[in-house]
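Asks: My questions concern the predicted model and sequence given below.
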Amino acid sequence: MTSPREHASPLLTEPDRETAVQRLQEAYAEERISREEMDEGLGHVLTAKTRSELESALASLPDEPPGATATIAAAGGRIVRRGMWRVPRNLTVASAFGRVHLDLSRAVFEHPVVDIELQVGTGRARITVPRDAVVDVEDLHTGWKDLRYRPGRGSRSGGPTIRITGTMGFGRLKIRHARR
């Protein structure tokens, strides 16, 4: 039997709240919501105590334009994303030569499913996912070295699903769950 604590929504952090406020303001600036809808949403966001309350406050926002995909690309060198950053629904990461490090442990997920397409020629890639994330790597093709990934123990429901696809050429991809 599971305890009530396991199903409790995590408490909000100030960066989570700030990102939600920014998202409402952007929707208003892009004329996807009215001034009244923004004011009502801000009221809910500013009084929310848990992530589930925050998500329900943002649920009425219209979807972002379909096909919106962010791309991070470099011919050589490093690609690094860490800290508080907003993860788009579709993310393409392309690196011909170099290292890739995506730290999603403190990232803000606005979508329950995120698709990350890797196009890495030569070099290593490391992805740190949230503790409660579910990772799908079935459509990832590795060339020279095998993937290093051990699914998290007892992954809790409520975390994002991260689907990693694409190709790793002559390098290794290491995926791990955050410890905190």
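Replies: Thanks, I have it.
Asks: hey, let's count contacts and neighbours off CA atoms from now on
Replies: Will do.
Asks: any idea whether residue 169 is helix, strand or coil?
Replies: Residue 169 falls in the strand class when you classify it by DSSP: H, G, I helix; E, B strand; the rest coil.
Asks: Let me see the contact set for it.
Replies: 120, 121, 122, 142, 143, 144 (C-alpha atoms under 8 Å, 6 or more residues apart in numbering).
Asks: One more pass at 10 Å, please.
Replies: 96, 119, 120, 121, 122, 123, 124, 141, 142, 143, 144, 145 (C-alpha atoms under 10 Å, 6 or more residues apart in numbering).
Asks: among those residues, who's most crowded?
Replies: Scoring those on neighbours with other C-alpha atoms under 10 Å, the highest-scoring entry is residue 120 at 28 neighbours.
Asks: ok so it is a strand residue?
Replies: Yes: checked against three-state DSSP, residue 120 lies within a strand.
Asks: Comparison target below:
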Amino acid sequence: MSERRPELRIGDRERDAVASALQDAMAEGRLTMEEMQERLDAALQARTYADLDALVADLPIDPPSAALTSPRPSDPRLLRAPGSSVEDRLVLDAGWSSVTREGRWEIPPFVRINGAVGSVRLDCLQATTRSDIIDIEVIGNAGSITIVVPQDWSANLDRLSAGWGSAKSKVAAQPSRGAPLLVLHGAMGWGSLVVRHANWFDRRRLRKQGILLDPPRRPELGR
């Protein structure tokens, strides 16, 4: 077995994996929002495995540098961050509880959201993406799903069946130049879904972190 060597350089895949683990830790109540945000900022600046190891040292997960001495998985999809292909979507499953993705993170091109009987909040206000189109498969069940997007992002719900539930978009259906389009498809079941821009509470929360969003558009476009 080779030496771990935590001084080795990392790439975006390792940073993204730690960012995902930190967000999961906050959702589980292991970190406060402030602690998660501070560690996410550090993860974005990390250069070595040692930098990332320090960010998860008090969490019940393997340190990132452990991958250096672990056998490489036979499935090449496991070497990529989830969401890079339609066969391996980033999954946000509420179960009986709640799942939140927010802060600085990169939203992949393929996502699956399952509201189950809980709630899912997909906050893209500080997110980045490399994709012009973000394919979101929705399984509403009886849960609630909220997607918050920046002013220039858009969403198309034409392929999403509301069923006995509800699905509403309060954002433009056509993207601005250079901005991504969220294409939602699937079925809501008994659940509810809303896609919207930042509200007063979102702006107030971010202002406390020193983050100012673009002013809201008037009038607000909707579906």
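Replies: The structure has been received and is ready for your questions. Just so it is clear, the structure is predicted and the values come from calculations on it, not from any experiment.
Asks: TM-score of the superposed pair?
Replies: Once superposed, the chains reach a TM-score of 0.59 (TM-score structural alignment, normalised by the length of the first structure), with 123 aligned residues with a C-alpha RMSD of 2.7 Å.
Asks: follow-up on the earlier one: tell me which of the contacts of residue 169 of the first structure persist in the second structure.
Replies: Shared with the second structure under both residues aligned by TM-score structural alignment, their matches' C-alpha atoms under 10 Å, the contacts from the contacts of residue 169 of the first structure are 96, 119, 120, 121, 122, 123, 141, 142, 143, 144, 145.
Asks: Could you point out the residues of the second structure onto which stretch 106-117 of the first structure aligns?
Replies: Alignment of stretch 106-117 of the first structure against the second structure: residues 126-137, by TM-score structural alignment.
Asks: What residues sit buried inside that stretch?
Replies: Buried residues in stretch 126-137 of the second structure, counted by 16 or more other C-alpha atoms under 10 Å: 127, 131, 133, 134, 135, 136, 137.
Asks: Need the contacts of residue 169 of the first structure in TSV (columns: distance to residue 40 of the first structure).
Replies: Shown next, in TSV, are these (distance: C-alpha to C-alpha, whole Å):
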residue	distance to residue 40 of the first structure
96	46
119	42
120	44
121	48
122	49
123	48
124	46
141	46
142	48
143	51
144	53
145	51
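Asks: hey, where'd the strands end up in the first structure?
Replies: 69-74, 78-81, 86-87, 90-97, 99-103, 108-109, 113-122, 125-129, 134-136, 140-142, 148-149, 161-170, 173-177 (DSSP state E).
Asks: Out of the ones you listed, which gets nearest to residue 55 of the first structure?
Replies: strand 108-109 (10.2 Å; C-alpha to C-alpha).
Asks: Would you mind putting the kept ones among the contacts of residue 169 of the first structure into CSV with distance to residue 68 of the first structure alongside?
Replies: Output for these, formatted as CSV (distance: C-alpha to C-alpha, whole Å):
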residue, distance to residue 68 of the first structure
96, 23
119, 18
120, 21
121, 24
122, 27
123, 27
141, 24
142, 26
143, 29
144, 32
145, 32
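Asks: Just give me the closest of those to residue 4 of the first structure.
Replies: Closest to residue 4 of the first structure, out of all of these and judged by C-alpha to C-alpha, is residue 141, at 39.8 Å.
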